[in-house]
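Chemist: Generate a structure from the sequence data that follows.
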Amino acid sequence: MKAIQPIRRDHLKSMDMHDKGITTAAVCVYPSRVADAAKALKAANSSLPVASVATGFPAGQTHLKTRLEEVRLAVADGASEIDIVINRTLALTGHWEALYDEIRQFREACGEAHMKTILAVGELANFTNVYKASLVSMMAGSDFIKTSTGKESVNATYPVAIVMVRAIRDYFLRTGHKVGFKPAGGIRTAQESVVWLALMKEELGDEWLSPHLFRLGASSLLADIERQIYHHVTGRYPAYQELPMA
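Modeler: Coordinates of the predicted model:
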């Protein structure tokens, strides 16, 4: 319900934004809760997509058959977006073809579902690995590449983001195919989100400022956005307990 109505309606109304259809881009759950989320959204007459993490999130260290079946089950239960994690061992040991083959199998298991590939950049050791992992993920059919699971000690950072978005730009210039970008983990303030928007505009252009090509991991961020809107409307900041699910 928070994903469907992330900001208080009376506050949106005071800014004449109540009829703009503001929601989150998706609601992300573990595979075992996809059916519950899909049922709840259907009951609320909402078309909000259900996204599910899969492939042994966050470590990705289960058997390949298990990871593939997890994707298939999430899609069967109603997930229209799947967030996979790459096998970092393959990236760190330079087995790029094997990594491509795994991601390609995940792409096939997703079917029509939108696939975001999480690189877990904090575990890839250097920028070269980040760049190569970005290209391999895109070549294997990813709709988005995503920085982090949010569980690593280092998550979304600007230097790594520049490497990833320039890989997206290089891939687009070579193929004409647009791939989306999602920074996630450690983005906590509305002010930071503006910097990420500026980075996308400068590096990839205005087309990448829309939800079909740019997302922000908003687990922590949403509460601050809501606080800033609250302050804009009322002239004061709320305590966190005044915000639902903050």
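Chemist: can we go C-alpha only for contacts and neighbour counts from here?
Modeler: OK.
Chemist: Straight-line length of stretch 112-131, end to end?
Modeler: 27 Å (CA to CA, to the nearest Å).
Chemist: Residues touching stretch 8-20, excluding its own?
Modeler: Outside stretch 8-20, the residues within contact range by CA atoms under 8 Å, 6 or more residues apart in numbering are 229, 230, 233.
Chemist: Leaving out the residues flanking it, which one is nearest to the first one?
Modeler: Read that as residue 229. Leaving aside its sequence neighbours, residue 229 sits nearest to residue 11 (CA to CA, 6 or more residues apart in numbering; 7.4 Å).
Chemist: quick one: that neighbour from residue 226, how far?
Modeler: 10 Å.
Chemist: Repeat that for residue 180.
Modeler: For residue 180, the distance to residue 226 (CA to CA) stands at 25 Å.
Chemist: center of the protein, which residue is that?
Modeler: Nearest residue to the geometric centre of the chain (CA atoms, centre = their mean): residue 182, 4.8 Å.
Chemist: residues contacting that residue?
Modeler: By CA under 8 Å, 6+ apart, the residues touching residue 182 are 144, 145, 146, 147, 214, 215, 216, 217.
Chemist: what does the top helix by length along the chain contact?
Modeler: When the chain is scanned for its longest helix (criterion: DSSP state H), the result is helix 158-175. When contacts are defined by CA under 8 Å, 6+ apart, helix 158-175 is touched by residues 121, 127, 130-131, 134-135, 138, 147, 177-181, 183, 199-200, 203-204.
Chemist: picking that back up, can you tell me which of the contacts of residue 182 is nearest residue 99?
Modeler: Taking CA to CA as the measure, residue 99 lies nearest residue 145 of the contacts of residue 182, at 14.4 Å.
Chemist: can you count the residues close to that closest one?
Modeler: Residues lying near residue 145 (other CA atoms under 10 Å) number 28.
Chemist: you'd agree it is up against residue 117?
Modeler: Yes. Using CA atoms under 8 Å, residue 145 is in contact with residue 117, at 4.8 Å.
Chemist: list the residues that contact both of these two?
Modeler: Going by CA under 8 Å, 6+ apart, residues that sit against residue 145 and also against residue 117 are residue 137.
Chemist: before we move on, the earlier item: output the contacts of residue 182 in TSV; the columns should cover secondary structure and distance to residue 59.
Modeler: Formatted as TSV, the contacts of residue 182 follow (DSSP: H, G, I helix; E, B strand; the rest coil; distance: CA to CA, whole Å):
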residue	secondary structure	distance to residue 59
144	strand	19
145	strand	17
146	strand	15
147	coil	14
214	strand	24
215	coil	22
216	coil	21
217	coil	18
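Chemist: Including distance to residue 29, could those residues go into CSV?
Modeler: CSV is the format used below for those (distance: CA to CA, whole Å):
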residue, distance to residue 29
144, 18
145, 18
146, 16
147, 18
214, 19
215, 16
216, 16
217, 13
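Chemist: to compare against the first, here's another:
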Amino acid sequence: MTQLSKPFDQSILKKVHINKNYVEAQVDQILKNNLVKSQDNINAWLLQAVKLIDLTTLSGDDTKSCVIRLCQKAANPLDDKLVKALKHENRITTAAVCVYPSRVKDVCSTLNRIPEIGKEIQVAAVATGFPSGLYPLQTRLAEIGLTVQDGATEIDVVIDRSLVLMGKWEQLYNEIAQMRKACGTAHLKVILGVGELGSYENIYKASMIAMMAGADFIKTSTGKETVNATLPVGLVMCRAIRKYYQMTGFKVGLKPAGGIKTAQDAVNWLILVYTELGQEWLSPKLFRIGASSLLDVIEKDLKKYL
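Modeler: Sure thing, here's the model as predicted:
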């Protein structure tokens, strides 16, 4: 179920003060208090991480054959012998395949040819002038419409970060609300570009505005910024999600993307989300990891442990 836009409420932006050192200390404490020591538990966390990956390719040289291989990997992310050795009974796929709009038709046609499993994998696409977002709103909305028309079930939109930096919150809300409408029944994932927002306060406020405007997920980064997904940023966004849930009763998802390179990185993110938001958020409906190389790293680590 997709979320509808809520009326703009300026009051949620007042009295937002975040102590950077305190946030970073809290992250350290969360990880320290939730160490995963058993190898079986580590393997279980890593298998769960695989199911939460939006397997992504956003290169300038993406071709149809590249996308076909990505879809096949999404449908069979781990070697069958490895899955059996780990005593996992259910079939494993990644949560989604994420591409540029021009490659959406290739994803849809490939997944449709994979019996049973293909329909379980979401078709995600970046849109709205990715990665900068600095394009006319009219063309960004048109891009969403065309991408949904081509078969995308999830749209990862990128905001105009200048609106955050200039404090133009209502304009930001209006733009995202129009993007929500353009998505129709497709899920809206709003990329904040946290590395370019200037402060934790801005990240929190942008998170709240995005959710108020109808985001089904809030996403850290495009993966193209100098600073992408970090755990302190994740904690700030989790707190915003929790606050929004307390206000509205609607559960919004989280998607960290960019900079998640190791198996331990993936486990740390799962621990953070589990601690802050609870077990229910550790499902593809409410948590995703945007990644391209992480899957191969996890597979190698699992093989090494076995």
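Chemist: counterpart of the residue nearest to residue 229 of structure 1 in structure 2?
Modeler: Mapped onto structure 2 by TM-score structural alignment, residue 11 of structure 1 lines up with residue 82.
Chemist: with structure 1 superposed, average distance for the helix or strand containing its match?
Modeler: Using DSSP states H and E, residue 82 of structure 2 falls within helix 80-85. Once fitted to structure 1, helix 80-85 of structure 2 is off its aligned match by 1.7 Å on average (mean CA distance after the TM-score superposition for structure 1).
Chemist: In that helix, which residues are buried?
Modeler: Using 16 or more other CA atoms under 10 Å as the test for burial, helix 80-85 of structure 2 gives residue 83.
Chemist: Where in structure 2 does stretch 178-194 of structure 1 align, residue-wise?
Modeler: Aligned by TM-score structural alignment, stretch 178-194 of structure 1 falls on residues 251-267 of structure 2.
Chemist: Now the terminal residues of that stretch, how far apart.
Modeler: For stretch 251-267 of structure 2, the separation between the terminal residues is 22 Å (CA to CA).
Chemist: same deal with stretch 46-61 of structure 1?
Modeler: Span of stretch 46-61 of structure 1 from end to end, CA to CA: 34 Å.
Chemist: Same check on stretch 83-101 of structure 2?
Modeler: Terminal residues of stretch 83-101 of structure 2 are spaced 33 Å apart (CA to CA).
Chemist: how far out from the middle of the chain is it?
Modeler: Relative to its chain's centre, stretch 83-101 of structure 2 lies at 16 Å (CA atoms, centre = their mean, to the nearest Å).
Chemist: what does stretch 181-188 of structure 1 give?
Modeler: 8 Å.
Chemist: first to last residue in that stretch, what's the distance?
Modeler: Using CA to CA, first and last residues of stretch 181-188 of structure 1 are 18 Å apart.
Chemist: in it, what counts as buried?
Modeler: Within stretch 181-188 of structure 1, the residues scored as buried using 16+ other CA under 10 Å are 181, 182, 183, 184, 185, 186, 187, 188.
Chemist: Also stretch 195-215 of structure 1?
Modeler: Across stretch 195-215 of structure 1, burial judged by 16+ other CA under 10 Å covers 196, 197, 199, 200, 204, 208, 209, 213, 214, 215.
Chemist: What of stretch 60-72 of structure 1?
Modeler: Within stretch 60-72 of structure 1, the residues scored as buried using 16+ other CA under 10 Å are 60, 61, 64, 67, 68, 70, 71, 72.
Chemist: Could you double-check that residue 169 of structure 2 lies in contact with residue 163?
Modeler: Yes. Look at residue 169 of structure 2 against residue 163 with CA under 8 Å: they come within range, at 6.8 Å.
Chemist: Give me the more crowded residue out of the two.
Modeler: Using other CA under 10 Å, the more surrounded residue of residue 169 of structure 2 and residue 163 is residue 169, with 20 against 16.
Chemist: what residue of structure 1 takes the place of the more buried one?
Modeler: Under the alignment (TM-score structural alignment), residue 169 of structure 2 pairs with residue 96 of structure 1.
Chemist: give me every residue that touches its match.
Modeler: When contacts are counted by CA under 8 Å, 6+ apart, residue 96 of structure 1 touches 90, 133, 136.
Chemist: a markdown table for the residues you listed, including secondary structure?
Modeler: As requested, the contacts of residue 96 of structure 1 are arranged in a markdown table below (DSSP: H, G, I helix; E, B strand; the rest coil):
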| residue | secondary structure |
| --- | --- |
| 90 | helix |
| 133 | helix |
| 136 | helix |
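Chemist: want to throw those into CSV with distance to residue 169 of structure 1?
Modeler: Output for the contacts of residue 96 of structure 1, formatted as CSV (distance: CA to CA, whole Å):
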residue, distance to residue 169 of structure 1
90, 24
133, 14
136, 14
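Chemist: of the residues you listed, closest to residue 77 of structure 1?
Modeler: Closest approach to residue 77 of structure 1 among these (CA to CA): residue 136, at 28.3 Å.
Chemist: Confirm for me that that closest one is in contact with residue 102.
Modeler: No. Residue 136 of structure 1 is not in contact with residue 102 according to CA under 8 Å; the separation is 10.5 Å.
Chemist: who touches both of the two?
Modeler: Common neighbours of residue 136 of structure 1 and residue 102 (CA under 8 Å, 6+ apart) do not exist.
Chemist: what's the closest non-adjacent residue to residue 6 of structure 1?
Modeler: Nearest one to residue 6 of structure 1, counting by CA to CA, 6+ apart, is residue 23 at 6.1 Å.
Chemist: how near is the aligned partner of the one you found in structure 2 to residue 121 of structure 2?
Modeler: Residue 23 of structure 1 maps onto residue 93 in structure 2, with residues paired by TM-score structural alignment. Residue 93 of structure 2 sits 7 Å away from residue 121 of structure 2, going by CA to CA.
Chemist: again with residue 259 of structure 2
Modeler: According to CA to CA, residue 259 of structure 2 stands 23 Å off from residue 121 of structure 2.
Chemist: what do you get for residue 185 of structure 2?
Modeler: Here residue 185 of structure 2 is placed at a distance of 16 Å from residue 121 of structure 2 (CA to CA).
Chemist: who has more neighbours, those two?
Modeler: Of the pair residue 185 of structure 2 and residue 121, residue 121 is the one with more neighbours under other CA under 10 Å, namely 20 against 14.
Chemist: The more buried one against residue 98, yeah?
Modeler: No. Between residue 121 of structure 2 and residue 98 there is no contact under CA under 8 Å: 10.4 Å.
Chemist: intersection of neighbour lists for residue 93 and residue 121 of structure 2?
Modeler: 74, 75.
Chemist: That's all I had, so thanks and see you.
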